[in-house]
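**Q** predicted model and sequence below, questions to follow.
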Amino acid sequence: MDKNGNPIFNSEKIESFNFENVEIISSYYTIKDNIDNKQSSVFINENPSLDDYWNFSTKLPTYYFMIADKGNVKGMLMLIPKKEDDSFFYNIIILGKNENFQVASKLKGKITENRAKELAGIKKTNAIVNDDVLKFGNKDFQILKYHDVIEEVKIIAKEKIIDNHDNENSNIEEYIKTESKGGKLDFKNTVEKYDGAFINFEGVLYNKKDFAILMWGAAVKKNGIKELNKAKLLWQEINERELTEPELKALRKGFETNF
């Protein structure tokens, strides 16, 4: 367990790359520091046998992938072998929606490429990797190539996470457009209730028009618009004009504020 009481399954980063305006980060669950590590949640034996190595390598997850949008993780995929045959499936988590589901892989293989290579690097296994085949225990096993996994992850991530996220953003923007004039995100009447011509907020005086923009900025950020420039463009689309410099400063302050 880690310091927060969570189970440990040690991994190492393979790579990160851009795809469809998001970043995909791939990682590999290693044999080393897991199979013979008592602190690992997948510990098997301090002195693993060949069967232990084989079972670990072919029955436990190999890869996981994070899908991030400007540093914010939107979803995760974990490649898991099926117990009954030489196939795999992805366990998928979509953050923010509390969704967790499985998608079958169309790929086939007994062992993934990174596992096969690591297994072959352990002297006592006498394993050998030859092109797409692992020789282990006098038998040949088909290797599932990492490149093929990546290509499948791209397809699944686009369909299940990226496009879903784009639709979600579109819904948020439509809600904001609808509610910004005469709705829940129209703060003109709210600020008119303040006495005087100006409102003092954190040592700065704002006229009521600009303070309504400040409140709007804080509200749209809370509703899911995380980029100031995106909020700026939305405001200008809704109001059909450019923001003035004082208005932009008010919007920026709203983004920095948690009401």
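**A** The structure has been received and is ready for your questions. Residues are numbered from 1 along each chain as shown.
**Q** from here on, contacts and neighbour counts on C-alpha atoms
**A** OK.
**Q** where exactly do the helices run in the stretch 51-200 of the chain?
**A** Residue ranges of the helices in the stretch 51-200 of the chain, as given by DSSP state H, counting those that start in this stretch, are 113-120, 146-157, 163-179, 188-192.
**Q** may I see the buried residues of stretch 150-158?
**A** Of the residues in stretch 150-158, 153, 156-158 count as buried by neighbour count, 16 or more other C-alpha atoms under 10 Å.
**Q** ok, and here's another one to check against it:
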Amino acid sequence: MNKIITLFISLLSLNLFSQTDKNGNPVFNSLTLSEEKVNDYVLNSNYYTLANNISNKNSSVFITEQPSLDEIELAATKLPSDFFLVVKNLSPVKMIMLAEKSEMVFFVIDPATGANEVFPADIKGDITENRAKEIIEQKFDKRAKIDGNILFFNNKNLSIISTKEIKAKVKKLIAKKNLNQGEANQTKFDDKALLKKIVIKETHNGGKLDFFTEIKGHENDGIQVKPGIFSTKMGIALYKWGRGNYEIGVNNVEDALNIWEEIKERKPSKREIEYITMGFNKQLEN
């Protein structure tokens, strides 16, 4: 796992901040959780998910499509979780990421150069609050529960690190090390917009997500998906398109449907919603 973290840090430094490699594949999918104005900068709070990462072949932290509880626990407690952007004029000045080496530390990355520094975080605990919440939401373990600042998961009690504490320590580090100083990088942090551009491009004729050109004129032809299950060629194409969105790194099916709406310049039909959702959730592969 330490090797994976080291590889991830290297990839992140090289590919700041798009979260994608040179081929457009996601390094580690993330969600923006909040933005807060602090003095002369904006603190952008983000979270690296387990879902659509450790079970996604295109992610740099892929484990397997069906990770065990032990594998999920290791990833949940060892992989980077929360990260923050110091933003000025809509552009990042610094990235600050909480990670574990022999102890909790903050990696600070300069987007202009890719150079990084490491600072002690002075934070104790087994798992971040955002990770604990995701474990409950994703139902990785039906017996998992949160009781106060303890997560019961995989037959273990894991102490939870509060988001409030992490953010307070980040603000203190920014002030102490003047991390809000310097010129804003010209690279915009707009992961969702970048992924949308990739999906739209790959959906066009001949792209990786173009499952439609080859079936033109035969959209309603019947096809057997697996024994006892039948659909149309268009249904399967929509399913594959939804699945492709998941693999590229789109974080939820609502974002995928919004991209489809932009491509088609209309609201998705009931059938399109059904099949794209099934594909995104890999329902025919269960």
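**A** Received, thanks. Keep in mind that what you see is a predicted model, and the values were worked out from it rather than measured.
**Q** quick revisit: most tightly packed of the helices of the stretch 51-200 of structure 1?
**A** helix 113-120 (a mean of 21; mean count of other C-alpha atoms under 10 Å).
**Q** N55 of structure 1 -> structure 2?
**A** In structure 2, the residue matched to N55 of structure 1 (TM-score structural alignment) is L74.
**Q** hang on, the earlier thing: I'd like the helices of the stretch 51-200 of structure 1 as CSV, with distance to S49 of structure 1 appended.
**A** What follows is the helices of the stretch 51-200 of structure 1, written out as CSV (distance: least, C-alpha to C-alpha, whole Å):
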stretch, distance to S49 of structure 1
helix 113-120, 12
helix 146-157, 26
helix 163-179, 45
helix 188-192, 71
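**Q** how about the helices of the stretch 151-286 of structure 2, start to end?
**A** Remark: helices assigned in the stretch 151-286 of structure 2 by DSSP H, counting those that start in this stretch are 163-177, 191-203, 233-248, 253-264, 270-280.
**Q** which of those helices sits most buried?
**A** For the helices of the stretch 151-286 of structure 2, the highest mean count by mean count of other C-alpha under 10 Å goes to helix 233-248, at a mean of 23.
**Q** which part of structure 1 matches that helix?
**A** With TM-score structural alignment applied, helix 233-248 of structure 2 matches no range in structure 1.
**Q** so what's the alignment partner in structure 2 of H165 of structure 1 up against?
**A** In structure 2, the residue matched to H165 of structure 1 (TM-score structural alignment) is G182. Counting by C-alpha atoms under 8 Å, 6 or more residues apart in numbering, G182 of structure 2 touches V93.
**Q** from S13 of structure 2, how far off is G182 of structure 2?
**A** 18 Å (C-alpha to C-alpha, to the nearest Å).
**Q** now N149 of structure 2
**A** From N149 of structure 2 to S13 of structure 2 the distance is 33 Å (C-alpha to C-alpha).
**Q** more crowded one of those two?
**A** Comparing N149 of structure 2 with S13 by other C-alpha atoms under 10 Å, the one with more neighbours is S13, at 20 against 15.
**Q** what's the counterpart of the more buried one in structure 1?
**A** Checking TM-score structural alignment: S13 of structure 2 goes with nothing.
**Q** give me the residues contacting the helix or strand harbouring S13 of structure 2.
**A** Taking DSSP states H and E as the criterion, S13 of structure 2 maps to helix 2-14. For helix 2-14 of structure 2, the surrounding residues in contact (C-alpha under 8 Å, 6+ apart) are 19, 21, 27, 60-61, 79-80, 101, 109, 111, 114-116.
**Q** I am finished for the moment; much appreciated.
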